[in-house]
Structure formats: structure tokens, C-alpha cells
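> got a sequence here, can you build the structure:
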Amino acid sequence: MKTGNRLLQFDICILEEQTQLTLNDLCCACSVPTEQIIELVDIGILEPIGSEPDHWNFDGISLNRARIALRLQRDIGIDLVGAALALELLDEIKLLRARLRAVDAECPGDNFC
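Okay, here's the model as predicted:
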């Protein structure tokens, strides 16, 4: 899609958590070199299954986390430690929202359950 002189690119990727991606698959999906994904693992942003990079597998959640971290780094200059913190906070928000939905389901419209 073109807007003015800029070309907008949309990435749509629907993956299940159970999807297994190799290190190479993840690098291709994120358009980054292997070293960048290894750095995300070293800092704790990603947790691969497997002991060595040649045997690593990642799930769909890892792809999402990698893309968010790399986007934060690229778009607003956050270093990877800051991106890791931002991801932790996003995870906490997601957990709290799920808890709030559970409470709302138990007590719909009632503030005094």
C-alpha cells in the first residue's frame, strides 16, 4: 500500500504457541542475522528449547517476543536490556488483565462478591 511517497509493508503472521521454529527460521522471520537472535537468548528475552544454537527450537511466542524487542530497538532506540524490561512489563499487564477478566466473570456487574 502506498501513502504519499512511502510504501507501507504489512507483516501478518498467525502462529500457534506450539509452532516450532529453528534458529534459521526465526532469523528469516525477523529478518536479522543469527547473532542478533543469539543476543536475545543471551539476555533472556528468548528461551529456546535445546542446548546448542544448532539444535535450538522456538515457539510462536518467541517469534512475537523477538519481533517486539527488535522493533523497540530499531524504532525508539531502546537497548536490549530495556526491551527485556518492557517485555516483562507487557507480560505482567497481560497476566493482570487475565486475572481481572476472571474476577469479572465470577462477579458480573457486582462490585461486592
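> from now on I want contacts and neighbour counts done on CA atoms only, so please keep to that.
OK.
> max-length helix in the chain?
If you go by DSSP state H, the chain has its longest helix at helix 80-106.
> now the second one, please; I'll put the structures next to each other:
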Amino acid sequence: MPKKVEQLSGVLLDEESELTLSELCRACGVPAERIIALVEEGVIEPRSRELQWRFSGICVRRVRRVYSLERDLGVNLAGAALAIELLDEIERLQAHLARLEKGRKR
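The predicted model follows:
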């Protein structure tokens, strides 16, 4: 009997990508109310607040991180927002340190 081969496909999202509110909800598996709460808490920010909110692809990662913190660690929304800020700062500092170390090796 031949093996059934599953094929995966996906979309690469980055800072340049734009998603609507409904696309962000689908990508993260959360309802619109949840995204709105994250916007109100300052965890994510729409690029445009005109007729239809547009979000960068980076927001997918942030929403999923918040959901993970809440689900896995029982952190509330305010705590998750603070944790996301701190994680972002750590990533910025690590990138800065890597650039400094790379410059020193030259």
C-alpha cells in the first residue's frame, strides 16, 4: 500500500507583511475581542486605525506569545504584556551584543 504524503504550506510573515483583523484572528486562532483587548493593553498596535485595522506580521508572534504565557503559566493579560516587553528588550540587547562581538572579531 503506498504511503500517503502530507504536504505542508505556509506564509512567511515579517514586519513588512500586513494582516487585517480577521486575518490576524485566523492566524492566531483567537476571537476579535481578544485582539482588541491586546490592542487596548498595548501589546500590539495596528499600523492603521482608519476604516480597517492593519497589523504587521510580527503581531502574530506577539499574540501567540501572550496566549502561551496565559495558557501555560497562568499569567494575566497585564502580566503577559509586561513579559512581552521584557522579552523584546532581551532580544534587542542580545542582537546589540552580537553586533558588538562581531565588530570586535574583525
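> sorry, back to before: residue range for the longest helix of the first structure in the second structure?
Under TM-score structural alignment, the match for helix 80-106 of the first structure in the second structure covers residues 77-103.
> the first structure: which residue goes with residue 65 of the second structure?
Residue 65 of the second structure maps onto residue 68 in the first structure, with residues paired by TM-score structural alignment.
> neighbours around that match, how many?
By other C-alpha atoms under 10 Å, the residues close to residue 68 of the first structure number 17.
> and the match of helix 80-106 of the first structure, how far from the first structure on average?
Following superposition, stretch 77-103 of the second structure is found to deviate from the first structure by 0.9 Å on average (mean C-alpha distance after the TM-score superposition for the first structure).
> hmm, back to that, and the longest helix of the first structure, which residues are buried?
Residues of helix 80-106 of the first structure classed as buried: 80, 83-84, 86-87 (neighbour count, 16 or more other C-alpha atoms under 10 Å).
> going by secondary structure, the residue nearest in space to the middle of the first structure is in what exactly?
In the first structure, the residue lying closest to the centroid (C-alpha atoms, centre = their mean) is residue 65, at 1.5 Å. Element membership for residue 65 of the first structure, per DSSP states H and E: helix 60-76.
> residues in contact with that helix?
15-21, 26, 29-30, 37, 40, 45-47, 78-80, 83-84, 87 (C-alpha atoms under 8 Å, 6 or more residues apart in numbering).
> looking at the residues you listed, which are in helices?
Going by DSSP H, the helices hold 26, 29-30, 37, 40, 80, 83-84, 87 from the contacts of helix 60-76 of the first structure.
> residues touching residue 20 of the second structure, list them.
With contact set as C-alpha under 8 Å, 6+ apart, residue 20 of the second structure has these partners: 52-55.
> by neighbours, which of those wins?
Among those, residue 55 has the most neighbours (other C-alpha under 10 Å), with 23 neighbours.
> tell me how far stretch 71-89 of the second structure is from the chain's mean position?
Here stretch 71-89 of the second structure is found 12 Å from its chain centre; the criterion is C-alpha atoms, centre = their mean, to the nearest Å.
> ok, now stretch 49-66 of the second structure?
Relative to the chain's own centre, stretch 49-66 of the second structure is displaced by 7 Å; criterion: C-alpha atoms, centre = their mean.
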